[in-house]
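> Sequence plus predicted model, see below.
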Amino acid sequence: MSDVVEFLKTRRSIKPREMTEPAPSPAELDTILTIAARVPDHGKLAPWRFIVFEGDARVRAGALIAKAFADKHPAASPDDVAAQQNYLTEAPLVIALVSSPKQHPKVPEWEQQLSAGASALNLVSAATALGYGANWLTGWAAYDREVMTALGLAPEEKLAGFIHIGSRPSRAVDDRPRPALSEIVTRF
C-alpha cells in the first residue's frame, strides 16, 4: 500500500486549542496554498480564494467576530464575548476558505461550491502532510453576513470555513468513530 493511501486512511483533525507554535513557514504556507488550489475546477474559474490570518491579524479579526456576536447577543457575558474574540487565536495560523462563485453558462454554482470544499480538504491534507495539525471549522461566524462583510467578502461570497493550522501536540491524537461502510454504501 502506498504511503499516500496510508496517509489518507489515518489523517485526523487536531483541535486548535491543542496546536502550538510554530506555524508553517512562508515557503510551507505557499506550498499549502498551492496544493489547496489544485482541485477539480471545471471551467478554470477558481471559484474560491483564501484569507490568511497570522500574528496580530488573528486578534483584529477576532475583534470583528466578537463585535458581531455582541451585537446579536446583547445579554452575552463578558466571558462569552471573550471566547469569540479568541476564536482565531488558538492556532498560530488560520486560513479562511472563501467560496467565490462566478457566473458561467455551463458551470453551476453548486459545482463551484463543491470545488471550494475540495480546496478546503486539500488545504487540511497539505498542512497535515507537512507535519502540522489542521482542523476545518465553521461555527456561527462562518454563516454570519456581518462577519463575512467585516472580513472583506463580497455579497455573493460565502465562508466555506476556517482552517486552523499549527504544530501538533506531542501526544498521540485519538481518532473519532468512523462510519462502517455497510452503513453508508449501497450498490445500484
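Great, that's in hand. Residues are numbered from 1 along each chain as shown.
> C-alpha only now, for contacts and for neighbours.
Fine.
> Kindly list the longest strand within this protein.
Longest strand in the chain by number of residues (criterion: DSSP state E): strand 158-167.
> Comparison target, given below:
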Amino acid sequence: MAHSPSHAHAAGTVHDGTPLERQARLEALDLLVHRRSLPLRSLVAPGPSAEELDLLLTLAARVPDHGRLVPWRFIVLEGEARGEAGAQLDALYARQNPDLAPAKASMWRDYLMRAPVTVVLVSRPDPAAKVPVFNQVLSAGAAGMALVSAAAAMGYGAQWLLKWPGRDPDAAALLGVKPGEQVAGFIHLGSPAEIPADRPRPQLADIVTRWAPGAA
C-alpha cells in the first residue's frame, strides 16, 4: 500500500538520494489503456460544465514547459458561439470556393455544432526564447494530450482534429488566432454515445531500439 511521503521527503526538500516509496496509480494506467478517440458524431450533450471545463483546462496546462514560456493557449467554442463562428467560417469558405455546392453552404457551422464544446489548441512559440521552437511546439502537443486524457478521466469523450479552419490563416484569424500563432488542433468534447473498438497499435519491436556502443 502506498503512503504519503514522510516529512523528511516533503515536496521541495533536498533528500539523501534514497528512493521514495513508489506510489503506483493503477487507475491512471487503466485510463491510458482504455482511452479511445471518439468519432465526432458520437460526442453528444451534455458537455463539460463551466466548472468541469475550467478544471480540464487547468490540468491541460500542467505539462512540460521548458523555460516556463507557456507556448500555448486555448480558445473555447461553446453554446451559441459555435454557430456564430461556424457561420463566419462558412461565409469565408464560400468566398474562397465560389463553385461550392449548395449542400455544403453550412458545413462548418454543422461541424462546430456537433460537439457541445470545442477547444481550439493554439501553439504560440517564442522564437526569441533560448528554448528551441520545436520544444515549445511539443509542449503544445502535450497540452492537447493532457486535455484529451483529463476529459477521459472525467468520463467525457474527446476527438482531436485539424481541418480547414485550423489550417487556413484567414479562418484561424476569425477564431482569434493571432499572427505568429498556429492552430494545433480542434479538441471536441462531449458525452460519449458509443464505445469505439480499439484500433491496431504499433508493435514495440517496430518502434523501439536500445542503443549500444557500435550499434549505430
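Thanks, I have the structure now. Since the structure is predicted, the reported quantities are computational estimates derived from the model, not experimental observations.
> What is the corresponding segment of structure 2 for the longest strand of structure 1?
Mapping strand 158-167 of structure 1 onto structure 2 (TM-score structural alignment) gives residues 182-191.
> Give the buried residues for that stretch.
Gln182, Val183, Ala184, Gly185, Phe186, Ile187, His188, Leu189, Gly190, Ser191 (16 or more other Cα atoms under 10 Å).
> And for stretch 144-155 of structure 2?
Under the neighbour-count criterion of 16+ other Cα under 10 Å, stretch 144-155 of structure 2 has Gly144, Met145, Ala146, Leu147, Val148, Ser149, Ala150, Ala151, Ala152, Ala153 buried.
> Tell me the residue in structure 1 aligned with the fifth one.
Think Val148 of structure 2. Alignment note (TM-score structural alignment): Val148 of structure 2 maps to Val124 of structure 1.
> Trp48 of structure 1 pairs with which position in structure 2?
In structure 2, Trp48 of structure 1 lands on Trp72 (TM-score structural alignment).
> Its match contacts Val120, doesn't it?
No. Taking contacts as Cα atoms under 8 Å, Trp72 of structure 2 lies outside contact range of Val120: 10.4 Å.
> quick one, what contacts the residue nearest to the spatial centre of structure 2?
The residue lying closest to the centre of structure 2 (Cα atoms, centre = their mean) is Gly144, at 2.0 Å. When contacts are counted by Cα atoms under 8 Å, 6 or more residues apart in numbering, Gly144 of structure 2 touches Ala60, Leu121, Gly185, Ile187.
> ok, these vs Ala115 of structure 2, which is closest?
Nearest to Ala115 of structure 2 among those is Ile187, at 9.5 Å by Cα to Cα.
> What is the burial count for the nearest residue to the closest one once chain neighbours are set aside?
Nearest non-adjacent residue to Ile187 of structure 2, counting by Cα to Cα, 6 or more residues apart in numbering: Trp160, 4.4 Å away. Per other Cα atoms under 10 Å, the neighbour tally for Trp160 of structure 2 reads 22.
> Cheers, nothing more for now.
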